[in-house]
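**Student:** sequence-free structure coming up:
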């Protein structure tokens, strides 16, 4: 199954072939539309000429922030997110020989170990790590034993809970509708008087 997380075919193709692009898109996926977040890696590639973890990790930080802030920026908070992208790449260089894919393949890890590794990456909390693990399992053929259990509800089939469930424009809208329902339910619960 081909990755479809942006409306730009070239950006989707990059996500499909380059594990660092997919991991970086997931990192950027907060407080902006999904398709903007996952288009970020293509913007970095176009401006830097490379999407190599070592190159990004060693790049002058101020110049990298400027590169990521140039309109259209990679994120609505381009400065802080550029620093996170660099920190992510630095961690990949130190711990995974500069390979994003090694996070989920090095040493043939099980699902729980992949989740642990993802959570240890800069910018990846519990939910983001579980969603990315589900994305790897549902759309990238991850064979790690127990990935479904480790990613929890995000592994369920036939739901539209996260980016792991997006394969086209319709599923994107379904995920948006689910998120809207969840926000409304949380807001209603917060506003409800205590009994």
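**Tutor:** Nice, thanks for sending it over. All values reported here derive from a predicted model rather than from experimental measurement. Residues are numbered from 1 along each chain as shown.
**Student:** all contacts plus neighbour counts: C-alpha atoms, from now on.
**Tutor:** Will do.
**Student:** for this protein, longest helix please?
**Tutor:** Longest helix in the chain, counting residues (DSSP state H): helix 169-191.
**Student:** Other residues contacting that one?
**Tutor:** Helix 169-191 has contacts (Cα atoms under 8 Å, 6 or more residues apart in numbering) with 5, 160-163, 165-166.
**Student:** Equivalent analysis for stretch 54-64, please.
**Tutor:** 82-83, 86-87, 89-90, 93, 98.
**Student:** Okay, one more to line up with it:
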């Protein structure tokens, strides 16, 4: 798995996402309540602070939890909530070590159907339905992981030509389109809520 990724909008961080399945999973895990570029830069920041240029599930799983939280909390922090996200990253890595011998790509490698990959992603700590579907769409659209029915399993995020999520970002222009889509969706949700409240 090595591909050109433009999610962090930083060359070294994007290069890590493109070559490391664990970095891609951790970036997806961090992608909540912060801008996407911040979330997907997180794996590179963690790798550098751990003294390397790659991530290892076993090393993260075994790291002292307080020290790992401190690592993510250093300025600039890896996330708006660095301590709680440090715990989630470690839980994810511990799960990968226990279930997949520390090999994140085993989550989707040689899996026959999109539904099965989705099921495995949903079992990962910190991955709800939306996050799992977006990651499945990212695997299909940008990493070439396309088991039977992957688009359907990814829901709307799997649609060709859509600009809904991280799965659709290939550079600054598509980032702007995804951001515009999310803002419009928020506006529509607010308007719908206001209409309900007025009844």
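**Tutor:** Ah, there it is. A quick note: this is a predicted structure, and the numbers were derived from the prediction, not measured.
**Student:** Next, the TM-score between them, please.
**Tutor:** Scored by TM-score structural alignment, normalised by the length of the first structure, the superposition of the two chains gives a TM-score of 0.97; 194 aligned residues with a Cα RMSD of 1.1 Å.
**Student:** By neighbours, which of the contacts of helix 169-191 of the first structure wins?
**Tutor:** Neighbour tally across these (other Cα atoms under 10 Å): the maximum, 29 neighbours, falls on residue 5.
**Student:** Now it: closest residue in space, sequence neighbours ignored.
**Tutor:** Excluding its sequence neighbours, the residue lying closest to residue 5 of the first structure (Cα to Cα, 6 or more residues apart in numbering) is residue 35, at 5.6 Å.
**Student:** Can you tell me what the one you found aligns to in the second structure?
**Tutor:** Under the alignment (TM-score structural alignment), residue 35 of the first structure pairs with residue 37 in the second structure.
**Student:** Before we go further, that match is sitting in a strand, right?
**Tutor:** No: using DSSP: H, G, I helix; E, B strand; the rest coil, the assignment for residue 37 of the second structure is helix, not a strand.
**Student:** one step back: the second structure: matching residues for the longest helix of the first structure?
**Tutor:** The aligned range for helix 169-191 of the first structure is 172-194, by TM-score structural alignment.
**Student:** show me the contacts for the residue most central in space within the second structure.
**Tutor:** Of all residues in the second structure, the one closest to the mean position by Cα atoms, centre = their mean is residue 28, 1.0 Å from it. Shown in contact with residue 28 of the second structure (Cα under 8 Å, 6+ apart): 39-40, 131, 135.
**Student:** any idea which element the aligned residue in the first structure for residue 48 of the second structure lies in?
**Tutor:** Under the alignment (TM-score structural alignment), residue 48 of the second structure pairs with residue 46 of the first structure. When secondary structure is defined by DSSP states H and E, residue 46 of the first structure falls within helix 40-48.
**Student:** Follow the chain on from that helix and name the next helix or strand.
**Tutor:** Downstream of helix 40-48 of the first structure (by DSSP H and E), the next one is helix 53-58.
**Student:** Tell me the buried residues in that next one?
**Tutor:** The neighbour-count check on helix 53-58 of the first structure (16 or more other Cα atoms under 10 Å) flags 53-57 as buried.
**Student:** Okay, helices next: where are they in the first structure?
**Tutor:** Under the criterion DSSP H, helices of the first structure are mapped to 9-17, 19-28, 34-37, 40-48, 53-58, 61-69, 78-96, 102-105, 111-120, 126-139, 147-151, 169-191.
**Student:** With distance to residue 1 of the first structure added, can I get those in a markdown table?
**Tutor:** Below are those laid out as a markdown table (distance: least, Cα to Cα, whole Å):
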| stretch | distance to residue 1 of the first structure |
| --- | --- |
| helix 9-17 | 9 |
| helix 19-28 | 15 |
| helix 34-37 | 18 |
| helix 40-48 | 20 |
| helix 53-58 | 25 |
| helix 61-69 | 30 |
| helix 78-96 | 26 |
| helix 102-105 | 19 |
| helix 111-120 | 21 |
| helix 126-139 | 6 |
| helix 147-151 | 18 |
| helix 169-191 | 14 |
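**Student:** Sweet, I'm off.
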